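Novice: pasting the structure only:
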């Protein structure tokens, strides 16, 4: 069993989990990790975006009481908030937690709500990274819905990875678009209402655009910028914002 979060969960421990559980898939993998490895100490982080329903359906099949953390940055599409509620009821998830940025952080760094225009990284840091770090306190592992096909930056995504002392499980890492679509159909899962309008990867409405046909599904996120990730999937050990000065974090 991996150490509690008071200890360090490293790459060697992640590799060991891959050896022990890498033969499992879907709900069986989630059930084993949730009950055998991190009982009561595993959470799901979900954006309730265009591909989220498949992972959340597998979570509900494994254990509908696994906590699901949803980051409401204050700049989410109304359609996403309604989709969160729809999926929660449809799947029977019993512990969906909406996480919001700290009011003092917003007052100090984004009083006018336009920080995303001045510094998108700093905006993501106070609206997503810091709230998630607080929400993950007490958890030793968390589940993501990331997949290798989504972007070139995710092409080498492992099943288990060490991240800032915790373990991160990416159960859909090897899934392709065809398998994902087949699972949507097989499980009769509702789609995000913005998907048919060309939004293939959905975050804040301030930094999300439609995706051109055939383009990288994440090309509509922070379009025109070098930025490709919000920061919650950048290791806390290597992220430049992890040791940012107080003026940025305020």
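Specialist: Nice, I can see it. Quick caveat: nothing in here was measured; it's all calculated off a predicted structure. Numbering: from 1, shown residues only.
Novice: going forward, measure contacts between C-alpha atoms and count neighbours the same way
Specialist: OK.
Novice: quick check: residue 109 vs residue 103, distance?
Specialist: Distance of residue 109 to residue 103, computed by C-alpha to C-alpha, to the nearest Å: 10 Å.
Novice: higher neighbour count, these two?
Specialist: residue 109 (18 against 13; other C-alpha atoms under 10 Å).
Novice: touching, that one and residue 125? I think so.
Specialist: No - Residue 109 lies out of contact with residue 125 (C-alpha atoms under 8 Å); the separation is 10.4 Å.
Novice: below is structure B, check it against A:
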């Protein structure tokens, strides 16, 4: 009960946006080039004060480059769970320097929560949902306070649970923008090549979706790019994103 109350406290009780506004934005930008859409969103402040939520993972450079090309001062939030690969933290530093990002914030879990709920640092091994709640969900909720919208790097092709991802959706009263929703792996590779962007050092080793070190494994041939996350568990998301709407949903 206390856990549920804590989660409610982290949700803004005064919604900034409603679904009808996401529908309107999806309609306005239907067929519009991603860079043009993102430029309008940021320069016209169509979703208010926005922050990018980035894992600094295998494909993160594309969204970060798009945003930095428009406004490098846009805040970028990294969930530093204290269990990230050292290569990810090094890659963050590489991209910050390369793209000129000026406001990258590391969101870490609350030390009191860690001491009370994960004193052994092993919760990931028996309760990955609980671990993600402490190390990702709660820190992001705090980090997004004061922002009207988040911008994510999710793509529809990444897994079956992300198929049909819309560009705009509303979650807990905030607008969530998914600029790369319809991009394919070919699109991403082409963008990396066109802009000579550095790759995450673990991608060459077969890590196609990179999260916390204990819960990330190499993706096997023919698997979804996110198949290496939480392998062996009935879990496909960390909890910071809601389920993707179906194509019959009015958000489209």
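Specialist: Sure, I can see it. Here the structure is a predicted model, which means the values were calculated and not measured.
Novice: can you pull the TM-score for these?
Specialist: The TM-score (TM-score structural alignment, normalised by the length of structure 1) is 0.89; 232 aligned residues with a C-alpha RMSD of 1.5 Å.
Novice: returning to what we had before: what residues do residue 109 and residue 125 of structure 1 have in common as contacts?
Specialist: residue 249 (C-alpha atoms under 8 Å, 6 or more residues apart in numbering).
Novice: now stretch 66-73 of structure 1: which residue numbers in structure 2?
Specialist: Stretch 66-73 of structure 1 lines up with residues 74-81 of structure 2 when matched by TM-score structural alignment.
Novice: buried set for that stretch?
Specialist: For stretch 74-81 of structure 2, the neighbour count (16 or more other C-alpha atoms under 10 Å) marks 74, 75, 76, 77, 78, 79, 80, 81 as buried.
Novice: before we move on, what about stretch 178-195 of structure 1?
Specialist: Here stretch 178-195 of structure 1 shows 180, 183, 184, 189, 191, 192, 194, 195 as buried, counting by 16+ other C-alpha under 10 Å.
Novice: next: stretch 56-66 of structure 1.
Specialist: For stretch 56-66 of structure 1, by 16+ other C-alpha under 10 Å, it's 56, 57, 58, 59, 60, 61, 62, 63, 64, 66.
Novice: and residue 232 of structure 2, what pairs with it in structure 1?
Specialist: So, by TM-score structural alignment, residue 232 of structure 2 is matched to residue 224.
Novice: now do the SS call for that match.
Specialist: At residue 224 of structure 1 the chain is in coil, as set by DSSP: H, G, I helix; E, B strand; the rest coil.
Novice: now swap in residue 36 of structure 1 and tell me
Specialist: With three-state DSSP as the criterion, residue 36 of structure 1 reads helix.
Novice: the equivalent of it over in structure 2: how many residues sit nearby?
Specialist: Superposed on structure 2 with TM-score structural alignment, residue 36 of structure 1 falls opposite residue 44. By other C-alpha under 10 Å, the residues close to residue 44 of structure 2 number 10.
Novice: now do residue 44 of structure 2 against residue 169 of structure 2, distance only.
Specialist: 18 Å.
Novice: quick one: the strands in structure 1?
Specialist: Applying DSSP state E to structure 1 gives strands spanning 42-45, 68-71, 96-99, 141-143, 160-163, 166-169.
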